[in-house]
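>>> sequence and predicted structure are below.
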Amino acid sequence: MVNRRRIIARVVCLVLILIFVPYIVSRIASSWRGLSAHASTSMDAPSVNGRPLRIACYNIAHGRGQSKSNWTGESKAMRQQRLDEIAKQIASVDADIVVLNEVDFDSSWSFSVNQAEYLAEQAGYPYRAEQRNLDFRVLFWKWRFGNAVLSRFPIRDSTVIDFPSYSRAETLLAGKKRGLECVVDIEGTLIDVAGVHLSHRNEGVRTKSVDLLMNVTKPKLIAGDFNSTPTGFPRSTTDASEGNAIDKVDENALFQRRPIDSPSGESEFTFHSSDPGSVIDWILASDDWQIIDYKAIPSLLSDHRMLVAEVMLVSDAQEVESGNANKP
C-alpha cells in the first residue's frame, strides 16, 4: 500500500513538472522575446518623393477567417491558403507601412507559423518589427501572438508601449495587450509610427491606454484595433465615468481621424467584416500630416476590414501644391 502511494505521488509530481516547468520557462523567456526587429536587404525601398505615404492596418484574427474560435479544426493547408490570400490583399493596396494586429508568432493553433514573417516575405516587405502580447506554453501547446509592423523602409528603432493591465494576475500569468512603436527611416526623414491593439473587454482600460498614447509616447501616426468607437457612432460604449477612448483622442486634439462623422453607409465600417456595423479600427495622424485618402477594404479574410490611408507631411503637401500652381 505504501509503495503504491509513493508511485502515485511520483507520477503526480512528474505530471506537474511536465506541465509547469515548460510554462514557467516560457513566462521567464517571454520578456526577452517580447520585441524583435528583422531586416532583409533583398529589396530596394521605393521613392516617396512628391507622393503620399500609404499606411494600412489590419487585424488578421490569427488567420482564422470568419471562425469565432482559433481552434477551427481546419488543416494547415487551409490556414496557409488564407495567409496567402491575406498577403495578396496586403500587396494589392500597395502600402508603404502595414500595422498588423492579432498576428501569431509560432502559436500552436496556427500550426507554429510566424505569420508576420510569412506575410512580410509573401507581400514584399523587407523590414518588420514584432511585439508579443501573450506568450506562454503549456506542455506542447504554445500561445504567442501580438502586433507587427511591416515596412518597405528601414526600421531604425522599436519599443514596446506598455498599456494599463485589465488584470495584474492575467498579465503575470499570460501577458496583456501592448503597443509597438517604430521609428521608420523614409529617405532620411524619421517617422514615429505606432501599432496598437487596445483591450477588447473594458472601455476604461482603453481610455487609460489612450491617455498614455496622448501624453507619454511620441508617435506621429497611430494605427490599429482600438476596440472603441466614438460617441454618436453606432455601437459606441462608455466606461463607468462616461469616458470613451476615441472621444479622449478628440479631446486631446493632437490627432486627426477619419471618418469624422458617423458613417452613413457600410463602406466606412471596419467590423464585423461580414456584417459591417461599427468603426473600431483607426489610423490617426498628427497635425504634421494631411490625410488625403482613407478607406476600408471589403474582405472576408478576417472579422475585421483592412484600413488604408494616404497621408502626406503638411510641408511636403504645400510644396507639391505650390509646384503645381507654378506650372504653365
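Here it is on my side, so go on.
>>> from here on, contacts and neighbour counts on C-alpha atoms
Will do.
>>> can you show me the strands along the stretch 201-328 of the chain?
Ranges of strands in the stretch 201-328 of the chain, per DSSP state E, counting those that start in this stretch, are 221-225, 255-256, 281-286, 289-297, 306-313.
>>> name the helices or strands packed onto the fourth one?
It refers to strand 289-297. Applying 3 or more CA pairs under 8 Å, 6 or more residues apart in numbering; DSSP states H and E, one finds that strand 289-297 contacts strand 306-313, helix 314-326.
>>> distance from the chain centre to stretch 33-40, please.
15 Å (CA atoms, centre = their mean, to the nearest Å).
>>> I misspoke; the intended subject was stretch 279-286.
When C-alpha coordinates are averaged (CA atoms, centre = their mean), stretch 279-286 and its chain have centres 12 Å apart.
>>> dump the strands of the stretch 201-328 of the chain into a markdown table; add distance to V11 and mean neighbour count as well.
A markdown table is the format used below for these (distance: least, CA to CA, whole Å; neighbours: other CA atoms under 10 Å):
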| stretch | distance to V11 | mean neighbour count |
| --- | --- | --- |
| strand 221-225 | 45 | 25 |
| strand 255-256 | 59 | 19 |
| strand 281-286 | 49 | 24 |
| strand 289-297 | 54 | 18 |
| strand 306-313 | 50 | 23 |
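>>> nearest to A148, out of those?
A148 sits nearest to strand 221-225 of all those, at 10.2 Å, using CA to CA.
>>> surely I28 forms part of a strand?
No. Going by DSSP: H, G, I helix; E, B strand; the rest coil, the assignment for I28 is helix, not a strand.
>>> okay, now it: neighbour count?
Using other CA atoms under 10 Å, I28 is surrounded by 13 other residues.
>>> check it against this one:
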Amino acid sequence: MRGRRAAAAAMLVLAALVFTEGLVLAQRSITLMTWNIKHALGCDGLVDLDRIAQVIEASGADVVGLNEVDRGFPRSGMVFQARYLAERLGFDYAFAPAFAVATGSYGNAILSRYPILESWTVALPADALSEPRSAAVARIDVGEAVLSFVSTHLDHKDARIRRNQALRVHEELQALPNPKVLAGDLNAWAVTAEVTLFQRVMNDAHTLYRMVACTDRVTPERLLEDGYTLPSTAPTSRIDYIFLSPDLRLEEGAGGYRVLPTVASDHLPVVATVRLRPEGWDDL
C-alpha cells in the first residue's frame, strides 16, 4: 500500500512538473519588429547600418522583418545588409530580393534570434512600369512552436497593383500553419481594401493595443495611440503593420506595442510582444 501511495505521489509530482513546464512555454514572450530601413539612410543623410543594429538591439526584438534592404549597392557601401545585421546581432537571417542589378539585389529580410528552419521568396505581381516587390517567408523554431513569419513591402504608387500584391501575400499566408505573423510596409491606410483583407483573417497588433491600453484621449503618447510611422521626424501616417494569427496574444502593458522614435530611417520601427496561446488555455 505504501508503495502504491509513493508511486501515486510521484505521478502527481510528475504531472505538476509537466503542467508547469507547459505553462512556462505557453507564457514565453516573443518580441516582433517590422521596419522599413531605407537601406539605413537616416533623416540626417547618413547611411549608418550600425545605428539600425543599435535600435534593433535596444528594442529587445527576437524576430525582425525589414524592408528596403540592400545587397551589393554602391549607395550603401556594397554591403550585404541582412547578413551584416545578423552577424552584428548574433541572429539567423533570410533575404528575399525583389529585384537585382549588376552588382547585387534589393528587397526584404527577416532576422531571427531563433533558428530559421526554412525560408523562401514570393515574387509579387507588378507591371512593366512598377517596381518589383517581394515577400520574405520564414519558418522559425521558437521552442514551443514553429512560427510562420512573412515580411513584405507593397507598391507605393498604384492601388490596383497593391491590391493584387496583397491578394498574393494573403494566398501565401493561407497556406502557412499557425502561429503566423505578417509584418511590413503595406503603403496603405488601415481602411483600404488591401489592409482590410488581412484584418479579416488576422489581428492587427495596433488595434489589439488600442482595445487593451488606450482611449481616445489626446495625450503626449498620441504617436503610439495612432501608431504613426511615417515620416519619422513628424509622423502622420500608419502604413507599417504587424498582424497576428488568433493563437498569438498581444502582451498587455506598455511593452505590448511600441513605435520607436529614431532618425535612422524615414520610417519608425513598430514592435509588438506576443505570447503563444495554446488551444483551451485562454486564461493564460
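Cool, got the structure. Since we're looking at a predicted model, the values are computed, not measured.
>>> returning to that earlier point: nearest to F226 of the first structure among the helices and strands packed on strand 289-297 of the first structure would be which one?
Of all these, strand 306-313 comes closest under CA to CA, at 12.7 Å.
>>> residue range for the closest one in the second structure?
Mapped onto the second structure using TM-score structural alignment, strand 306-313 of the first structure covers residues 269-276.
>>> now stretch 103-114 of the first structure
Aligning stretch 103-114 of the first structure against the second structure (TM-score structural alignment) gives residues 69-80.
>>> go through the matching stretch and flag the buried ones.
In terms of neighbour count (16 or more other CA atoms under 10 Å), stretch 69-80 of the second structure has its buried residues at V69, D70, R71, G72, F73, S76, V79, F80.
>>> give the contact list for the first one.
Counting by CA atoms under 8 Å, 6 or more residues apart in numbering, V69 of the second structure touches I37, K38, H39, Q81, A82, Y106, G107, N108, A109.
>>> how about the third one?
Applying CA under 8 Å, 6+ apart to R71 of the second structure gives the contacts M78, V79, F80, Q81, A82, G104, S105, Y106.
>>> possible to save those residues as TSV with distance to V181 of the second structure and secondary structure?
Shown next, in TSV, are those (distance: CA to CA, whole Å; DSSP: H, G, I helix; E, B strand; the rest coil):
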residue	distance to V181 of the second structure	secondary structure
M78	30	coil
V79	28	coil
F80	25	strand
Q81	23	helix
A82	19	helix
G104	28	coil
S105	25	strand
Y106	22	strand
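>>> distance of the residue mapped onto G63 of the first structure from the second structure relative to D158 of the second structure?
Counting by TM-score structural alignment, G63 of the first structure lines up with A40 in the second structure. Distance, A40 of the second structure to D158 of the second structure, by CA to CA, to the nearest Å: 25 Å.
>>> got it, and D226 of the second structure?
25 Å.
>>> now the helices for the stretch 151-300 of the first structure?
For the stretch 151-300 of the first structure, applying DSSP state H, counting those that start in this stretch gives helices covering 168-173, 203-215, 245-252.
>>> tell me the buried residues in the last one?
Just to be clear, that refers to helix 245-252 of the first structure. A245, I246, D247, K248, V249.
>>> what angle sits between it and helix 203-215?
With axes from the mean of the first three to the mean of the last three CA atoms, to 10 degrees defining the directions, helix 245-252 of the first structure sits at 30 degrees from helix 203-215.
>>> gap between helix 245-252 of the first structure and the chain center?
20 Å.
>>> cool, the second one as well?
Distance of helix 203-215 of the first structure from the chain centroid (CA atoms, centre = their mean) equals 16 Å.
>>> quick one: it aligns where in the second structure?
Going by TM-score structural alignment, helix 203-215 of the first structure sits over residues 159-171 in the second structure.
>>> report the contact partners of the residue in the second structure that V184 of the first structure lines up against.
In the second structure, V184 of the first structure lines up with I140, judged by TM-score structural alignment. If you count contacts by CA under 8 Å, 6+ apart, I140 of the second structure has them with S112, Y114, P115, I116, L117, E118, V146, L147, S148, F149.
>>> aligned partner of the second one in the first structure?
Read that as Y114 of the second structure. By TM-score structural alignment, Y114 of the second structure lines up with F153 in the first structure.
>>> give me the neighbour count for its match.
F153 of the first structure, neighbours per other CA under 10 Å, totals 22.
>>> that one and F269 of the first structure: what is the separation?
Taking CA to CA, one finds F153 of the first structure at 29 Å from F269 of the first structure.
>>> cool, and N133 of the first structure?
N133 of the first structure is 26 Å from F269 of the first structure, by CA to CA.
>>> one step back: from the helices of the stretch 151-300 of the first structure, which stretch is densest packed?
Counting by mean count of other CA atoms under 10 Å, helix 203-215 has the highest mean neighbour count of those, with a mean of 20.
>>> what about that helix, how far off from the second structure?
Helix 203-215 of the first structure differs from its equivalent in the second structure by a mean of 2.0 Å after superposition (mean CA distance after the TM-score superposition for the first structure).
>>> list just the nearest of the buried residues of helix 245-252 of the first structure to A29 of the first structure.
A245 (32.3 Å).
>>> quick one: map the closest one onto the second structure.
In the second structure, the residue matched to A245 of the first structure (TM-score structural alignment) is E194.
>>> ok, and the closest non-adjacent residue to its match?
For E194 of the second structure, ignoring the flanking residues on the chain, the nearest one in space by CA to CA, 6 or more residues apart in numbering is R163 at 5.0 Å.
>>> quick one: the one you found and A193 touch, right?
Yes. The criterion here is CA atoms under 8 Å, and R163 of the second structure meets it with A193 at 7.1 Å.
>>> and the gap between V47 of the second structure and F91 of the second structure?
Applying CA to CA to V47 of the second structure and F91 of the second structure gives a distance of 22 Å.
>>> about what we covered before: now the match of strand 306-313 of the first structure: how far from the chain's centre is it?
Taking mean C-alpha positions (CA atoms, centre = their mean), stretch 269-276 of the second structure and its chain are 8 Å apart.
>>> can you give me the end-to-end distance of the match of stretch 103-114 of the first structure?
End-to-end distance (CA to CA), stretch 69-80 of the second structure: 8 Å.
>>> on that earlier part again, restricted to helices, list the buried residues of stretch 69-80 of the second structure.
Assigned to helices by DSSP state H, none of those qualify.
>>> make a markdown table out of those and add distance to V218 of the second structure.
Listed next are the buried residues of stretch 69-80 of the second structure as a markdown table, based on distance: CA to CA, whole Å:
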| residue | distance to V218 of the second structure |
| --- | --- |
| V69 | 35 |
| D70 | 39 |
| R71 | 42 |
| G72 | 45 |
| F73 | 43 |
| S76 | 40 |
| V79 | 43 |
| F80 | 42 |
